[in-house]
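Enquirer: The sequence isn't on hand, but the structure is:
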């Protein structure tokens, strides 16, 4: 007569049930352990999501404003002194092949802007008085938030248009108010929306060229020339711009593309994002250590359970799977919570900044995969340790 033996089996559904039951029986500890994982994943997803949303906003801004804006400004001579751009700069640039439109601004030196005569001289709040050509608004693709822009008719009179930041610093919220410029009362004709590609305009008080000449007592030389180039010929125009403005000394003119500055700023933000993602990774590692600690304690507390299951036929492999599954579920709990929290933080921050929320799906998937890897690594040693406990020793504990 032959004896038959039946090998003990543990189905996948049984492994899942045992793993979940281990967490449910200790909910407080499970939540606290999963919290470390959640914080790490949330930090990483939020940082990447905010950075991606910022890039999406930048791309939308550049699509709207274009990358064909060039800016030329005063350079320096061999002695390090700023060189005035010629009064004919706008006309000269306008005749350059590939240029669609041009405009200039000129700084009116030693002239402050004050809300009233009660403001002490010198307290200008960092507002610069600039002359502006009538085409400036069109070239910068800027818009007026309140009121109207300067015209050829109003440019010769004491009329001013304030940049968004300048208006805020002066406390001017609507057109029709008066401000003092160079001791003379100027009526505010308009307030501009922020100009992303020419941030210096935001903190400027813009007046007509003739009004600026009257304040300065002489023609005001341009300090900046803004050019819209044919999108297909931006680089060619960039190479010709300095020579068109200063034919004899083109090295005394600095030519830039404002969109490049925004892109450079974005690159710096990405480097900072990398640092924050690294910090999120550290938090995730700490969370993994917390999971490992929780599983070690769980093994110590459940030695009798382990011994009883071994006595009833459970193999070492079954015990390993049980505790490894528990670690994976614990990490997955933190991962899901972290993903949801990271998405919520990104959406909230983007909404407050007026950005389109953008989180690459691969980041969400990578976050969950990272939690499973952390859970597997954190739970492997406790699971092996649990499987190696002799049944008799476990039952006696």
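Expert: It's in. Worth saying up front: this structure is predicted, and the values here are computed from it rather than measured.
Enquirer: hey, let's count contacts and neighbours off CA atoms from now on
Expert: Fine.
Enquirer: And the strands in the stretch 151-300 of the chain?
Expert: Here the stretch 151-300 of the chain has its strands, by DSSP state E, counting those that start in this stretch, at 159-162, 178-181, 184-192, 204-207, 224-229, 253-256.
Enquirer: neighbours of residue 33, just the number please.
Expert: By the criterion of other C-alpha atoms under 10 Å, residue 33 has 24 neighbours.
Enquirer: Mind giving me the packing neighbours of the helix or strand hosting it?
Expert: According to DSSP states H and E, residue 33 maps onto helix 27-65. Contacts defined by 3 or more C-alpha pairs under 8 Å, 6 or more residues apart in numbering; DSSP states H and E place helix 27-65 against helix 258-301, helix 316-353, helix 361-387.
Enquirer: CSV for those, including mean neighbour count?
Expert: Formatted as CSV, the helices and strands packed on helix 27-65 follow (neighbours: other C-alpha atoms under 10 Å):
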stretch, mean neighbour count
helix 258-301, 18
helix 316-353, 22
helix 361-387, 20
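Enquirer: A further structure is provided below for comparison with the first:
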């Protein structure tokens, strides 16, 4: 009679919980704190250099973008052109409202020419001496749209725009001899007395305003029969959508005759700005790759030396039942933990350096989120790759070989 013995259960090594893996990896780093600190410091310096370079460059670019934005990279103008038969075209009275409905457009304002009004300092000036000045009806939001600032006085508002009040362009004020606006600063516009309530600084984006006298839309209609049609519409739009906005401006301003509308082309500064951004992005990626490579080499060097110095520990753990996989996981975890500590310290140091330099230069401090997140992720990946070979090498050591070499 054959006796059937029950199959013996196959023994499998105990698995280490993730918490135990982290604990063992931390213990390995604590056993050599000086070396771990120096290695983490090397990684931190590399990551800090990358983050600081990206941050300082981004802050500088933000400042550059502000300066270029002041030059009107997103400013487009709309004006009536000529009809098919060569006559001067006119914009519809609702052109501004229709342009304002374009999604990417952020600001719209306008001026309207008043051709039947001449400007003089007083009634004693000969009629032929007009000083080359023109009169424009202006919307209240014009300064914000063209980036105009006041040299003195105030701009037109809903109240003063209904009364004989005027704002002079910089050159117009000089030619009329108006040094300071106020109740005593009087000029004649179309034979009507107007009080100068403000004087503009030179307008870099709209030089034509420097030689004009600007009055309210309502008073222009009441005194000079202004028909309410804009002769120049100034639009601001999101920079990324400037070309798209330009493509629809003519048809939006005058749907019946888009060919009768002249639209300015985007500023050349916009193309230069984008080219500079592309160059800076390539430079930042290159510098970041070099910094990460240096950090990865440091991690790999530290872990290889750690394996060589800790062969006795490896042999003892193997003789007590630790598997090759557990040894591999231990050293890989040490590498990842070392890289993560260096990465976090490097990101913090890089942010502090960026903030300090930006404050010194009076720039806006900008550290892109992709730079910090990318630096942390890259250090972990580099740490894993750098620690993979030492981990595999440690796992291949047999217990007798490790203990004999100790």
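Expert: Looks like it came in fine. This one's a predicted model, so the numbers in the text were calculated from it and none came from an experiment.
Enquirer: ok so, going back, quick one: the helices and strands packed on helix 27-65 of the first structure as JSON lines, columns for distance to residue 1 of the first structure too.
Expert: Shown next, in JSON lines, are those (distance: least, C-alpha to C-alpha, whole Å):
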{"stretch": "helix 258-301", "distance to residue 1 of the first structure": "42"}
{"stretch": "helix 316-353", "distance to residue 1 of the first structure": "30"}
{"stretch": "helix 361-387", "distance to residue 1 of the first structure": "35"}
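Enquirer: picking up where we left off before, buried stuff in the helix holding residue 33 of the first structure?
Expert: 30-58, 62, 65 (16 or more other C-alpha atoms under 10 Å).
Enquirer: just to revisit the earlier point, looking at the strands of the stretch 151-300 of the first structure, which is closest to residue 24 of the first structure?
Expert: strand 184-192 (59.6 Å; C-alpha to C-alpha).
Enquirer: what's the closest one packed up against?
Expert: Looks like strand 184-192 of the first structure contacts strand 144-147, strand 159-162, helix 164-170, strand 178-181 (3+ C-alpha pairs under 8 Å, 6+ apart).
Enquirer: now do 10 Å
Expert: strand 113-114, strand 144-147, strand 159-162, helix 164-170, strand 178-181, helix 199-202, strand 204-207 (3 or more C-alpha pairs under 10 Å, 6 or more residues apart in numbering; DSSP states H and E).
Enquirer: Of those, which is nearest residue 352 of the first structure?
Expert: helix 164-170 (19.1 Å).
Enquirer: Next one: the residue lying closest to residue 61 of the second structure once chain neighbours are set aside from residue 357 of the second structure, what distance?
Expert: Closest residue to residue 61 of the second structure in three dimensions, ignoring its sequence neighbours and counting by C-alpha to C-alpha, 6 or more residues apart in numbering: residue 277, at 7.7 Å. Between residue 277 of the second structure and residue 357 of the second structure the distance is 20 Å, computed by C-alpha to C-alpha, to the nearest Å.
Enquirer: what residues are up against residue 99 of the second structure?
Expert: The neighbourhood of residue 99 of the second structure, defined by C-alpha atoms under 10 Å, 6 or more residues apart in numbering, consists of 78, 105, 107-109, 233-235, 245, 248-254.
Enquirer: If any of the residues you listed are buried, put those into a PyMOL selection.
Expert: PyMOL command restricting these to the buried ones, with burial defined by 16+ other C-alpha under 10 Å:
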select buried, resi 78+105+107+108+109+233+234+235+245+249+250+251+252+253+254
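Enquirer: The second structure: matching residues for stretch 319-333 of the first structure?
Expert: Stretch 319-333 of the first structure lines up with residues 327-341 of the second structure when matched by TM-score structural alignment.
Enquirer: Just give me how far the matching stretch sits from the chain centre.
Expert: In terms of C-alpha atoms, centre = their mean, to the nearest Å, the centre of stretch 327-341 of the second structure is found 37 Å from the chain centre.
Enquirer: next one: stretch 343-363 of the second structure
Expert: 17 Å.
Enquirer: Same question for stretch 48-55 of the first structure.
Expert: The answer for stretch 48-55 of the first structure is 5 Å, by C-alpha atoms, centre = their mean.
Enquirer: and if you look at stretch 383-403 of the second structure?
Expert: How far stretch 383-403 of the second structure lies from its chain's middle: 46 Å, per C-alpha atoms, centre = their mean.
Enquirer: just stretch 171-178 of the second structure next, same as before
Expert: Using C-alpha atoms, centre = their mean, the offset of stretch 171-178 of the second structure from its chain centre is 39 Å.
Enquirer: ok, the counterpart of residue 21 of the first structure in the second structure to residue 342 of the second structure distance?
Expert: Aligned by TM-score structural alignment, residue 21 of the first structure pairs with residue 27 of the second structure. Distance from residue 27 of the second structure to residue 342 of the second structure, counting by C-alpha to C-alpha: 17 Å.
Enquirer: Check residue 271 of the second structure too.
Expert: 39 Å.
Enquirer: what's the answer for residue 148 of the second structure, then?
Expert: 49 Å.
Enquirer: Now do the helices in the stretch 1-150 of the second structure.
Expert: With DSSP state H, counting those that start in this stretch as the criterion, the stretch 1-150 of the second structure has helices at 18-30, 33-69, 95-100, 142-146.
Enquirer: Leaving out chain neighbours, which residue sits closest to the most centrally placed residue in the second structure?
Expert: In the second structure, the centroid-proximal residue (C-alpha atoms, centre = their mean) is residue 62; its distance is 5.5 Å. Once flanking residues are discounted, residue 62 of the second structure sits nearest to residue 364: 7.0 Å by C-alpha to C-alpha, 6+ apart.
Enquirer: next one: residue 311 of the second structure
Expert: residue 402 (5.0 Å).
Enquirer: residues near the equivalent of that neighbour over in the first structure, how many?
Expert: Under the alignment (TM-score structural alignment), residue 402 of the second structure pairs with residue 394 in the first structure. Residue 394 of the first structure has 19 neighbouring residues, counting by other C-alpha under 10 Å.
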